[in-house]
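A.B. asks: Sequence and predicted structure, then a few things I'm wondering about:
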Amino acid sequence: MEQIVVRGIAERLLFEAPDSDYRVFRLHDEDDDATYTVTGHGTKPLVGDRLEVKGHWVQHKRYGRQFAADGWSRIIPESVDGIERFLGSGAIKGMGPALAHRVVAAFGKDTMAVLEKDPQRLLEVEGIGPKKLAVITESFYEEKQVNDIAYDL
């Protein structure tokens, strides 16, 4: 079966198996402005996550047309607004919406590069001290590793 790649924004988690990493969620496709159901095994997508999903279309006898995912990964947004939404979404421990706003205001489109390559610069932002920096940095690397964040620095 031919594998298809779609990109979109996670809108809502519909189902989460209590005994496995099986998930069902709604994805708003960036290309055709459609919203559809994605099923598969993987890390829990957060509402607002920009995802790249690989898989194929199936017809479920009860739920209709669905995208059966072989896997998905988060895509780091490229716009300043998108970076701020991502950082403030809860994906990175220690950083809520207000702090994400200050960090992005300080570093703009370079924010993700700062987090990846020079996180000590976060100390320039009001509200970030050594302890908070350690939490943010550890969480960022964990998130990157666990969720296979796809981005281009």
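C.D. replies: It's in.
A.B. asks: all contacts plus neighbour counts: C-alpha atoms, from now on.
C.D. replies: OK.
A.B. asks: now the strands for this structure?
C.D. replies: 4-16, 22-29, 35-41, 50-60, 64-74 (DSSP state E).
A.B. asks: Can you lay out those as CSV showing mean neighbour count?
C.D. replies: Below are the strands of the chain laid out as CSV (neighbours: other CA atoms under 10 Å):
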stretch, mean neighbour count
strand 4-16, 17
strand 22-29, 20
strand 35-41, 18
strand 50-60, 18
strand 64-74, 19
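A.B. asks: Next one for the comparison:
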Amino acid sequence: MVKGIGPIFAKRMVERFGADILSVIEHRSGELVTVEGIGPKRRLRIKQAWEEIPRKGNAPWDVVYRKLRRRSSGLPRSQRLKRA
């Protein structure tokens, strides 16, 4: 998983960004500060941890996606992260 994203923050991030969450972390991490409890320091830690994930094909994306999806399971069905 990505350091700095526990179950509470995963839920908040999915509520805020939905299926775009991985794109936000990768390309628009500045938007993470719009999530309650994520300030500039935590945003930077999340971004740095994300960049340390080894990339081999789509495997890391799938792993992170599945874990975030699992952590968002406490949300109402309409807000859960779903595979496109």
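C.D. replies: Perfect, I can see it now. Keep in mind that what you see is a predicted model, and the values were worked out from it rather than measured.
A.B. asks: residues in contact with the spatially most central residue of structure 2?
C.D. replies: Taking CA atoms, centre = their mean as the criterion, Ile21 is the residue nearest the geometric centre of structure 2, at 5.0 Å. Applying CA atoms under 8 Å, 6 or more residues apart in numbering, we find Ile21 of structure 2 in contact with Met13, Val14.
A.B. asks: Please say which position in structure 1 Arg66 of structure 2 maps to.
C.D. replies: Alignment note (TM-score structural alignment): Arg66 of structure 2 has no counterpart in structure 1.
A.B. asks: for whatever helix or strand Arg66 of structure 2 lives in, packing partners?
C.D. replies: According to DSSP states H and E, Arg66 of structure 2 maps onto helix 59-71. Helix 59-71 of structure 2 is packed against helix 7-17, with contacts defined by 3 or more CA pairs under 8 Å, 6 or more residues apart in numbering; DSSP states H and E.
A.B. asks: quick one: the helix it packs on aligns where in structure 1?
C.D. replies: So helix 7-17 of structure 2 sits over residues 97-107 in structure 1, by TM-score structural alignment.
A.B. asks: Quick one: average offset of the matching stretch versus structure 2, please.
C.D. replies: In the superposition against structure 2, stretch 97-107 of structure 1 averages 0.4 Å from its aligned positions (mean CA distance after the TM-score superposition for structure 1).
A.B. asks: Next, the residues that contact that stretch from outside, please.
C.D. replies: With CA under 8 Å, 6+ apart as the test, stretch 97-107 of structure 1 has contacts from 80, 83-85, 87-89, 111, 114, 122, 125-127.
A.B. asks: If any of those are buried, put those into a PyMOL selection.
C.D. replies: PyMOL command restricting the contacts of stretch 97-107 of structure 1 to the buried ones, with burial defined by 16 or more other CA atoms under 10 Å:
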select buried, resi 80+83+84+85+87+88+89+111+114+122
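A.B. asks: how much space between the aligned partner of Lys41 of structure 2 in structure 1 and Gly94 of structure 1?
C.D. replies: The equivalent of Lys41 of structure 2 in structure 1 is Lys131 (alignment by TM-score structural alignment). Counting by CA to CA, to the nearest Å, the gap from Lys131 of structure 1 to Gly94 of structure 1 is 10 Å.
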